[in-house]
Structure formats: C-alpha cells, structure tokens
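S.K.: Need the 3D shape of this:
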Amino acid sequence: MRVAIAGGTGFLGSVLAGLLEDNGHEVLILTRRPAAGNSRLIGYLTDGARPEQELGPVDALVNLAGTSINSGRWTERRKQDILTSRIAATDEVVRIIRSMKNKPGVLVNASAIGLYPTSETAIYNEEGPAGNDFLADVVKTWEHRAAEARKDGVRTVFMRFGVILGKDEGALPLIALPYRLFAGGTVGSGRQWVSWIHVLDAARAILFAIENEAVSGAVNAVAPNPLRMKDFGRSVGRVLGRPHFLPVPAFALKAALGEKSKLVLEGQRVAPSKLGRHGFRFRFPDADEALRDILISE
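M.R.: Coordinates of the predicted model:
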C-alpha cells in the first residue's frame, strides 16, 4: 500500500511510519517543511503547496497533525492553537481527498478519549456520551470536520487515543521522572482512571484500521486494562525499582498547571470495544509489560 501521513514526523507518526515500512508499505509524509530532493516529504499547509499534485494515488491517508496538549500551560492562546492546529490540518486533508481523482480507501483521523466525561465509575465504549469541557469540545469539532471525507465515499475512522506511552515523548517521561528521583507517589486522589496504550500498539491499531474495511467511525485506541492513577504510579515504581510514597496533592498541580492539571487529576475508564470485536490483539495489554518495554529496554 501507499500511505500518506500528516504529522508523520511526530511522536506517534514516526512510529507508524516505521511500522508501515517494516511491513512493506510505501510511506509519504505531509509536512510544512519538505526537504529538497526528498520525494517522501510532501509540503502542505504552506502558501502555494498543492500536495494532491505530488501524492499520486494513495490507498490510505492518516492525519495525526496537531499541537501537543501535553506541552505548555493552557493559556487561552495555547488552547486556541490546540484547536486551530487540528482543524487546519483536518480541513486540508479533506480538501486533498476532495481534489484527488482517485480517492484513498480510508482516512484514519486522530481523535482522543477526552471526548468522554471524566468519571471514577463509568466505563465508556465508542457509543459513550460526550463531555462538555474544553477537550470534549475540541474532539467534537475535530471529528465533525474529518467526517466530511465520508461525503466523498471515503471510509473514515476516528481513532480516539488514550494516554500514549512512549520513551521520550508523551506523558510518560514526566510521570516517570519523580520515580527516577526517588520522589514518586500518588497524584491527586489516586482514584482517577488512566486509560493508556503503548505507542507501538497505537500505531498497530492504525494499521489494523487501514487494513480492515469493516472498521469505521469511532475507535477507542486504549489498552484493555486501564488502571487507577495510584496503581499506575505503583506500576511505574515497580518497573523502575523505586518507591511509591510521596503524594502529589491536587492543589499543588492545579497551582502549577492550571486547567491542564485535569489531564492527570481527572480521567475516564475507556474500553477498546470496537478493536476487540474486530479481533485486534494487543502486543502490550498490561501496564507492567508495557512499562518494562519502554522504561528499561535498550
């Protein structure tokens, strides 16, 4: 297959590109910074860029582009950038599809479990209700814009990622740092849920959605065994051989991070129901195994 990825040089995108190439597929990267002489990198979202003229026929388009929600305090300007970066990339991907004579068979568009309300008791599958906070509003708009591709007959998948665990990027390096310094412990109440996924399984879920024509609409990309924050922290400490004893009170995080503190102080218990129904097998279904692979493997 020929697969084009917007956001293909980022945290998840680079893992996905490697996985696709390892499986014999051709990868094209949509980027704001194409390199002269590199036909794999195709410019988009810049003045004069016409990626549809360079792409040629593609079997699948994957959109992972957007400003990270993990970096920087959530000022009003930052929140606007989180939203507009996703909408601009998604609208451009839909425009590219619309202008192509031969449409791709599928669009896999990144989304997030931040759509669901935070809860310590509910379990959300893909039919779960939407929340009404900032992240939920971003996801609703994001998915609505991506759904425009359906009007061109393109199967569309909204990949609702949980907390993606990786070695150098995402949330895990910050979570693991206090443990490495012998200062790890329960964050907030510790009862909030962490619905996580190993970055390799996140990439494998995208490939699975591309290859399986029966998969469409919302897909929860989370491991089947979420943990409460206190148990997730204990798992990090256990894998690193560090104690779990120094609590981080909610008020301290709220003072330090402002509204963004909700990412760690509140959570959702999310089930990968659709992936399970279609037979997806997780490489890392349990947190200890996933964390060992990321934190102590060379």
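S.K.: CA atoms for contacts and neighbours, from now on please.
M.R.: Noted.
S.K.: how about the helices in the stretch 101-250 of the chain?
M.R.: Counting by DSSP state H, counting those that start in this stretch, the segments of the stretch 101-250 of the chain that form helices are 134-146, 172-180, 199-211, 229-240, 250-257.
S.K.: So for residue 74, which of those sits nearest?
M.R.: Residue 74 lies closest to helix 250-257 among the helices of the stretch 101-250 of the chain, at 7.7 Å (C-alpha to C-alpha).
S.K.: Buried residues of the next helix or strand after that closest one, list them for me.
M.R.: Counting by DSSP states H and E, the next helix or strand C-terminal to helix 250-257 is helix 262-265. Residues of helix 262-265 classed as buried by neighbour count (16 or more other C-alpha atoms under 10 Å): 263, 264, 265.
S.K.: The closest residue to the second one other than its chain neighbours: how many residues sit nearby?
M.R.: To tie it back to what came earlier, the one meant is residue 264. With sequence-adjacent residues excluded and distances taken as C-alpha to C-alpha, 6 or more residues apart in numbering, residue 264 is closest to residue 187, at 7.5 Å. Neighbour count of residue 187, defined by other C-alpha atoms under 10 Å: 21.
S.K.: Residue 41 now?
M.R.: Residues within reach of residue 41, counting by other C-alpha under 10 Å, total 24.
S.K.: now it: how far from residue 28?
M.R.: Here the distance between residue 41 and residue 28 works out to 6 Å (C-alpha to C-alpha, to the nearest Å).
S.K.: Which residues are in contact with each of those two?
M.R.: Residues touching both residue 41 and residue 28 by C-alpha atoms under 8 Å, 6 or more residues apart in numbering: none at all.
S.K.: thinking again about what came up before, could you save the buried residues of helix 262-265 as JSON lines and add columns showing distance to residue 85?
M.R.: Putting those into JSON lines (distance: C-alpha to C-alpha, whole Å) gives the following:
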{"residue": "263", "distance to residue 85": "19"}
{"residue": "264", "distance to residue 85": "23"}
{"residue": "265", "distance to residue 85": "25"}
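S.K.: ok, residue 266 touching residue 193?
M.R.: Yes. Using C-alpha atoms under 8 Å, residue 266 and residue 193 qualify as a contacting pair, with a distance of 7.2 Å.
S.K.: Now show me the structure for the sequence below, then we'll compare the two:
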Amino acid sequence: MNRVAISGASGLVGGALRERLEAEGVEVVAMVRSRERDGIYWSAERGELDEGALASVDAVVHLAGESLAAGRWTEAQKRRILESRVQGTELIAGALARMEKGPKTLICASAVGYYGDTGSQWVDEGSASGEGFLAEVCRAWEGACEPARGAGVRVVNARFGVITSSEGGALDKMMLPFKMGVGGPMGSGEQYMSWVALDDVVGALCWLLLESKIEGPINVVSPNPVPNAAFAKALGHAMNRPAVVPTPGFALKVALGSEMAEEMLLKGQRVRPKRLEEGGYRFEHPEVEEALRDAVKG
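M.R.: You can find the predicted model right below:
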C-alpha cells in the first residue's frame, strides 16, 4: 500500500489516520473541495470528482460527512446529514466502478447506529439493522457503496462507535459538564455505550487497509462496551472530577430535541467487534478506564 486517498482528512479521524500512515511511509493524498488546493478535487454537491487523480492511488478511505451534532435535527438538517453521506459515497463508488485501473479498496465510514437501540443484547456484524434515523442513514450510507462492490472493488464498511478523544468528537462535548463539576450519567445510565479509542480507530483502519481478504461490515468498537453510568464514572475518574450529577432525559430532550436526544444519548448499542477479534486485531486500549485516562491526558 503506497498511496492512500482520504476524504475528511482534516477531521478527527482523518487527521490522526494521515499522521499514522505517513509515519509508516505511506503517501497520503487528501480529497479536497477546492481546485486551488493540493489533493484530489471532489464536490459531492456538484457531482464532480477528478477521476484521473483518484486513479493514481491504491486505496480510498472515505470519512467525510455532515456532523451528527452540528445542529438540532430539523427535517432540513436530517436531510443534510443523509445526503452528505449518500451523495459523497455514491460519487466515489461510481467513479471506482468505472475505472479499469484504479484503487481496488474502498473503506467507507459507517456507525453502530446501524443496529438501532439494542438494550443489553449483544449484536455483531451478522445482526440485523434496527429502527430510527441513524439506522436509516447507515443503511443508505453502506448501500451507496454497492456500485464499487459490484465492480469488484473490496469494500469495507467501518461501523464506528463513540470515539474517545479529547481533541474533538463526542467525548470533547461530554467532558464540559465534568470540567464544571456537574458531570454524571445521562438519562437512566443503563443504556450501553459502544466506545472505541482513537488509537484503535486508526489502528483498525490501517489493519483493514492491509488485510486484503476482509470486506463488508466491520464493527470498530472496543470489545468491552459499558453502560452509560459506568462510562461517566470512568470519565470522572480520568478527569479527577465527580460523576454524581445525572442529566435527566427530559432535560436532554429539551436541549437537543426529542429525536436527537433519544437516538444519540438515551438509547444505545452493545456491540461486539467480532470480525476484528476473529481476524487477530489487537486492541491498544480495550478497557474504558485506561482509554479515557489516555484520552484526557492527550
């Protein structure tokens, strides 16, 4: 693997992945939305992609998409979230399907929201998709890869859990009430959180780039998901802050809107990284206490 293209290369995962790959001697080419910048030009909104430049890389890691937490889930915002993922993925997958010579690997981001609310029941890559907006988005997102898969490209759908990093993403927002001394469980605290350390997100993506026989859905989560209350307790320990002030579900619904609060915070998934484990991937941070300590000090 000599050259890898990354969409979303300036984001939390994309930036960390780029740094790791370049440290290992891999040339990384960012997919950019301006013709004036260095990289591979593309625009999902305009349906434009420099296919000649894309053909020069060995693999594509597609991470770009509207943030789920960019604003309240109005109908317009939900449409932006869905379209940003589906249109961009369709554009890339379609281009790869047309190429006679080009990248033969597409790793596309997805999320454990695919499974819907699973309560305390374990799910893995063989489990059915669930209900709700996030499950709908994930199904459409993964389905948009089909043109590439049908043309013989190796497609991996990386279903990410909650990424533990203080540099951005969900954990950064979770840390704010703890800094103010009012952190604690959200809602009942019983809902499971399938989390994963940023180091393991990057490690798994690098591993997947090299494991040429692995394709299809892959759960990129720690093997040890925990209830929200246990996650809050571990985060409090990592930050040396109390974790005893619960945030009632109704307050989250008022602040974020009922649908967003329910799907992102008050419901959860207990997800097993079955295919990573069976393939021999070794987690750098399998336990939540250690992972959060590492994230907070970082």
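S.K.: I'd like the TM-score for the two structures, please.
M.R.: For these two chains in superposition, a TM-score of 0.95 is obtained (TM-score structural alignment, normalised by the length of structure 1); 294 aligned residues with a C-alpha RMSD of 1.4 Å.
S.K.: Which one of residue 266 and residue 193 of structure 1 is surrounded by more residues?
M.R.: residue 193 (24 against 19).
S.K.: Can you tell me what the more buried one aligns to in structure 2?
M.R.: Alignment of residue 193 of structure 1 against structure 2 is given by TM-score structural alignment, with residue 192 as its counterpart.
S.K.: doesn't residue 120 make contact with its match?
M.R.: Yes. The pair formed by residue 192 of structure 2 and residue 120 meets the contact definition of C-alpha under 8 Å, at 6.8 Å.
S.K.: and the longest helix for structure 1?
M.R.: Scanning structure 1 for the helix with the most residues, using DSSP state H, yields helix 76-99.
S.K.: Show me which parts of that one are buried, residue by residue.
M.R.: Taking 16+ other C-alpha under 10 Å as the neighbour-count basis, helix 76-99 of structure 1 is seen to contain the buried residues 78-79, 81-84, 86-87, 89-94, 96-98.
S.K.: got the contact list for it?
M.R.: When contacts are taken as C-alpha under 8 Å, 6+ apart, the neighbours of helix 76-99 of structure 1 outside the stretch itself are 6, 45, 51-52, 63, 65-69, 72, 103-104, 109, 138, 141-142, 145-146, 148-149, 152.
S.K.: repeat for stretch 234-243 of structure 2
M.R.: For stretch 234-243 of structure 2, contacts defined as C-alpha under 8 Å, 6+ apart pick out 175, 178-179, 181-185, 232-233, 288-289, 292-293, 296.
S.K.: Check stretch 142-154 of structure 1 too.
M.R.: If you take C-alpha under 8 Å, 6+ apart as the criterion, stretch 142-154 of structure 1 is touched by 83, 86-87, 90-91, 94, 97-98, 103-107, 109, 111, 155-156, 158.
S.K.: Surely residue 161 of structure 1 and residue 108 touch.
M.R.: No. Taking contact to mean C-alpha under 8 Å, the distance of 12.0 Å between residue 161 of structure 1 and residue 108 leaves them out of contact.
S.K.: Report how many residues lie close to residue 186 of structure 1.
M.R.: With other C-alpha under 10 Å as criterion, residue 186 of structure 1 counts 19.
S.K.: typo on my end, residue 221 of structure 1
M.R.: As a burial measure, the neighbour count of residue 221 of structure 1 was computed by other C-alpha under 10 Å and equals 33.
S.K.: sec struct for residue 68 of structure 2, please.
M.R.: For residue 68 of structure 2, the reduced secondary structure class is coil; criterion used: DSSP: H, G, I helix; E, B strand; the rest coil.
S.K.: Next up, the contacts around it.
M.R.: For residue 68 of structure 2, the contacting residues are residue 81, by C-alpha under 8 Å, 6+ apart.
S.K.: what about it, distance to residue 294 of structure 2?
M.R.: The separation that residue 68 of structure 2 has from residue 294 of structure 2, given C-alpha to C-alpha, amounts to 25 Å.
S.K.: And for residue 102 of structure 2?
M.R.: Remark: distance between residue 102 of structure 2 and residue 294 of structure 2 (C-alpha to C-alpha) = 39 Å.
S.K.: Have a look at those two and say which one is more surrounded.
M.R.: Under the neighbour definition other C-alpha under 10 Å, residue 102 of structure 2 and residue 294 were set side by side, and residue 102 has more, 20 against 17.
S.K.: Residue in structure 1 paired with that one?
M.R.: With TM-score structural alignment as the criterion, the equivalent of residue 102 of structure 2 in structure 1 is residue 103.
S.K.: got a list of what that match touches?
M.R.: Taking C-alpha under 8 Å, 6+ apart as the definition of contact, the neighbours of residue 103 of structure 1 are 57, 58, 59, 97, 152, 154.
S.K.: picking up where we left off before, quick one: average offset of the longest helix of structure 1 versus structure 2, please.
M.R.: Its match in structure 2 and helix 76-99 of structure 1 itself, once the structures are fitted together, sit a mean 0.9 Å apart by mean C-alpha distance after the TM-score superposition for structure 1.
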